[in-house]
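Colleague: next input, structure requested:
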Amino acid sequence: MSNITLNNISKCYTQGHPPAVDQVSMEIQDGAFMCVLGPSGCGKSTILRMIAGLEHLTDGEISADGRVLDNVAKGLFIPAEKRHIGLVFQSYALWPHMTVSRNIEFGLRLKGLPAKERKKLVAEMIVMLKIEGLEDRYPAQLSGGQQQRVALARTLAMNPGILLLDEPLSNLDASLRLSMRAELTRLHQEFGTTIVFVTHDQWEAMTLATQIAVMNKGTLQQIGTPDDIYERPANRFVAEFIGNPPINMISAETKPAQQLMHQAGFSMSVSEGTQLGLRPEGLQLSREASPSSVPVTINDILPTGGAWIIELTIDQDETSPLNLVHTTQTPPLWQRGDQANLKVASHAMHLFNADGKRQPFALTPKAATYRTSADLVSPDFSQSKIEDIS
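Modeller: Presented below is the predicted three-dimensional model:
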């Protein structure tokens, strides 16, 4: 097992163009399952390749367990084959002319292990990855899930201190992805290997990782646990990237936004360009109007199997209609065109300034007398701070 430190690493492929990775720093703890998450082109695979030693840094330093792997200023670079790091590619990269057994033992042969020891390790990996009966098949005779298991077995047989996975589930269908997520979790618990997993799929990140690093345009946006990332997004990009359906965004200067914040117990004077984010599952619809509720119209109801997406419009005269999306796992009693009244749970509200940075909420003195600490929205996304105001 190993911990990895990235210290202000950068990678620029073409001089005069924006860097693919720009001054990224993070600490990946020993035995962690770190997911590097972001849209295509954000630099996440480049980070993985620099850790593996397949790409040279333009600036910064990478070290593992205090051993410097790459440092531009000092002129240090450890080749990929000497880093004791395993890498599973998106394409799996199995040798087409070799059987499953030969593919798994390929690295062990290069390492010079005796035949008896190789045979024992291959047998252990075949049982561990549940690919018994496939030993004499060739990659072309395997399904996508089986090929992925063989690629993992080949890498794990080398007992790497660090395991890098570059979107290994993207080529699988939905059902196989689900089973392989469970398989990766089991393998992580069993081997205790430090894993760095690159993906653009937020659900893979949220269900697999112990830590998530969110990237955008080469820069690190936020790093934290899945709960931190979802419940306390550092900025508007993170809030909009994490969540399906995406978070609703409306101007915090509008009357409905002010009314929703007030009914949740928040009293704010917002600056120009401030946006109020509302998580779809935190919206609450009612037939009964109240002084603090906001009238809405039901535009559409979309079943997704076990849940429903409800499209809403806030009725207001001062500006153009505000459209929202609400999700529920309770069968809705509404019909298209129905009128309803909207409230929003305080934990589902997030405030972002004109620059997209997260802003703290302030409780009204009155609200502080009856609201509990569980209702607070923490302004500090790096750690959870709960104040007892009851």
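
Colleague: alpha carbons only for contacts and neighbour counts from here, please
Modeller: OK.

Colleague: quick one: end-to-end length of stretch 185-201, please.
Modeller: Across stretch 185-201, the terminal residues are separated by 16 Å (C-alpha to C-alpha, to the nearest Å).

Colleague: how about stretch 21-39?
Modeller: End-to-end span of stretch 21-39 (C-alpha to C-alpha): 13 Å.

Colleague: pull out the buried residues from that stretch.
Modeller: 21-25, 28-39 (16 or more other C-alpha atoms under 10 Å).

Colleague: for stretch 81-96, same thing?
Modeller: Buried-residue list, stretch 81-96, by 16+ other C-alpha under 10 Å: 83, 85-89, 91-92, 94.

Colleague: so what touches the lengthiest helix in the chain?
Modeller: As assigned by DSSP state H, the longest helix anywhere in the chain is helix 174-191. With contact meaning C-alpha atoms under 8 Å, 6 or more residues apart in numbering, helix 174-191 is reached by 33, 145, 169-170, 195, 204, 207-208.

Colleague: let's see which of those residues end up in helices.
Modeller: Per DSSP H, those map to helices at 145, 204, 207-208.

Colleague: show me which of those are buried.
Modeller: Counted by 16+ other C-alpha under 10 Å, the ones in helices among the contacts of helix 174-191 give 145, 204, 208 as buried.

Colleague: tally up the residues packed near the residue lying closest to the last one once chain neighbours are set aside, please.
Modeller: On the basis of C-alpha to C-alpha, 6 or more residues apart in numbering, the spatially nearest residue to Leu208 that is not a chain neighbour turns out to be Thr185, at 6.4 Å. A count of neighbours around Thr185, defined by other C-alpha atoms under 10 Å, yields 14.

Colleague: go on, Thr219?
Modeller: Neighbours of Thr219 using other C-alpha under 10 Å come to 19.

Colleague: which ones are touching it?
Modeller: 21-24, 42-43.

Colleague: next helix or strand past the longest strand seen in the chain?
Modeller: Scanning the chain for the longest strand, with DSSP state E as the assignment, gives strand 294-303. Helices and strands here follow DSSP states H and E; after strand 294-303, the next one along the chain is strand 308-314.

Colleague: and that following strand, what does it pack against?
Modeller: Judged by 3 or more C-alpha pairs under 8 Å, 6 or more residues apart in numbering; DSSP states H and E, strand 308-314 is in contact with strand 294-303, strand 322-328.

Colleague: to compare with the earlier structure, here is another sequence to fold:
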Amino acid sequence: MPNITLNNISKRYTPDHPPAVDQVSMEIEDGAFMCVLGPSGCGKSTILRMIAGLENLTDGEIAVAGKSLDHVRKGIFVPPEKRHIGLVFQSYALWPHMTVARNIEFGLKLQKMPAQERKQRVADMIAMLKIEGLEDRYPAQLSGGQQQRVALARTLAMNPGVLLLDEPLSNLDAALRLSMRAELTRLHKEFGTTIVFVTHDQWEAMTLATKIAVMNKGTLQQIGTPDDIYERPANRFVAEFIGNPPINMLPVTSSVAQHLINISGFSIPSEASTDQAMLGLRPEGLQLSTDASGKGFPVVISDIMPTGGAWIIELQANAVTSENESFSLVYTTQTPPLWRKGEHVFLRAAPHAMHLFSKDGERQSLSINSKTAAFAEMKTPNLCKSKTEDIL
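Modeller: Here you go, the predicted model:
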């Protein structure tokens, strides 16, 4: 399937309300696993439905290989059944009166595929999705994961060039969601189908996608690889939406932010030196020490919360400043942290974990300060060392 191109597409349901999708442009490459990620109501499912042809554009164009499927100004609209696109809904939408085999076969019958070929295709899909032995059951007799596999089998049997998935894992329990993520990754590699996957779950997007498009209030915030989205967020919304626990945000004028920026060898651009500019600190990039010689900022441990394989450490600076700043830090190692609640420690931030945002929320670059750059050299953490050394 050639590339899918969205050119300034918009969708407005009523003239008096803001658009559900507002001038979104992106290109989905052949064979890509694209995740459209964002909070509820951001327009991600509307984009999926417009690609499928279930929603008409208010403005813009959707094209495949340069051929328009939907172009408002030219009056072009290709109906859904002629787009060669498969769609799996959040509710799966299986026919309740049909067996598993008949559900999978349904679309093939509409295509008037010969009976023997249909039978073989259904058998192939049942084997591929690992639902052998369920052929004669009805949807009500299946678990949520089994229903999800049947819905995928029914769509993949049609051999679509593009597979659209609208939050298909949201109805599953945590363990099954994990196994189905692995299943989707396997199917993507095996079929080579272009997949557009809508989700509000950042972990689904980060673990599945080759590209992520982050949406908010109908507008595209950023598009890039999972590493791009996490390591180089385009604005404050993306930085705060991606990451668990969320990124720490501090005013750049606070003493904590000033100190961490300085010892990391950075300086703040003059245009960002305002009360409204913010410094973001990824919890995974913060480091603790009991040694004051590391020039870290003095903080107090207010809480230590185990999460299974990792610990979230809450820190407070109010014992040494009047700003009452608090931070979250992630400690990942095979042994529990040796620090205790109420202990006084010193905080540093790895340079790669620091992100600067203007008063408008846009990403800005931190400048290298040659006078303090020597402090920016931070060694790779050795998790086998004791707490008295400058590590996390």
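
Colleague: contact partners for Cys35 of structure 2?
Modeller: Contacts of Cys35 of structure 2 (C-alpha under 8 Å, 6+ apart): 196-199, 205, 208-213.

Colleague: before we move on, the earlier item: what is the nearest of the contacts of Thr219 of structure 1 to Gly224 of structure 1?
Modeller: Here the nearest of the contacts of Thr219 of structure 1 to Gly224 of structure 1, counting by C-alpha to C-alpha, is Val24; it sits at 14.7 Å.

Colleague: am I right that the closest one is in contact with Gln221?
Modeller: No: Val24 of structure 1 is beyond contact range of Gln221, at 9.6 Å (criterion: C-alpha atoms under 8 Å).

Colleague: and Ala345 of structure 1, what's its match in structure 2?
Modeller: Matched across to structure 2, Ala345 of structure 1 falls on Ala350, judged by TM-score structural alignment.

Colleague: rebuild the contacts of helix 174-191 of structure 1 as CSV, extending it with distance to Arg67 of structure 1.
Modeller: Output for the contacts of helix 174-191 of structure 1, formatted as CSV (distance: C-alpha to C-alpha, whole Å):
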residue, distance to Arg67 of structure 1
Phe33, 20
Gly145, 35
Leu169, 31
Ser170, 32
Ile195, 18
Glu204, 30
Thr207, 31
Leu208, 28
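
Colleague: show me which pair in those residues is furthest apart.
Modeller: The farthest-apart pair in those, when distances are taken by C-alpha to C-alpha, is Phe33 and Gly145, at 20.9 Å.

Colleague: let me see the ranges of the strands in the stretch 101-250 of structure 1.
Modeller: 162-166, 194-199, 211-216, 219-224, 248-251 (DSSP state E, counting those that start in this stretch).

Colleague: what separation do you get for the counterpart of Val300 of structure 2 in structure 1 and Leu322 of structure 1?
Modeller: For Val300 of structure 2, the aligned position in structure 1 is Thr297, judged by TM-score structural alignment. Here Thr297 of structure 1 is placed at a distance of 10 Å from Leu322 of structure 1 (C-alpha to C-alpha).

Colleague: what touches both of these two?
Modeller: Between them, Thr297 of structure 1 and Leu322 share the contacting residues 313-315, judged by C-alpha under 8 Å, 6+ apart.

Colleague: wait, Lys211 of structure 2 touches Asp227, no?
Modeller: No: under the criterion of C-alpha under 8 Å, Lys211 of structure 2 is not in contact with Asp227, lying 9.4 Å apart.

Colleague: so for these two, which residue has more residues nearby?
Modeller: Ranked by neighbour count (other C-alpha under 10 Å), Lys211 of structure 2 and Asp227 place Lys211 first, with 23 against 13.

Colleague: contacts only, for Ala65 of structure 2.
Modeller: Neighbours of Ala65 of structure 2 in contact, by C-alpha under 8 Å, 6+ apart: 2-5.

Colleague: show me how to select, in PyMOL, the buried members of those residues.
Modeller: Only the buried entries of these go into this PyMOL selection, using 16+ other C-alpha under 10 Å:
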select buried, resi 3+4+5
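
Colleague: nearest residue to Tyr92 of structure 1 in space, please, no chain neighbours.
Modeller: Ala151 (5.7 Å).

Colleague: and Arg340 of structure 2, by the same measure?
Modeller: Ranked by C-alpha to C-alpha, 6+ apart and with sequence neighbours excluded, the top spatial neighbour of Arg340 of structure 2 is Ile301, at 7.1 Å.

Colleague: tell me the contacts of that neighbour?
Modeller: With contact taken as C-alpha under 8 Å, 6+ apart, Ile301 of structure 2 is in contact with 313-316, 340-345.

Colleague: tally of neighbours for Ile47 of structure 1?
Modeller: Close neighbours of Ile47 of structure 1, defined as other C-alpha under 10 Å, add up to 25.

Colleague: now do the one 4 residues further on
Modeller: By other C-alpha under 10 Å, 27 other residues sit near Ile51 of structure 1.

Colleague: next one: it from Gly86 of structure 1, what distance?
Modeller: Note on Ile51 of structure 1: its distance to Gly86 of structure 1, by C-alpha to C-alpha, is 10 Å.
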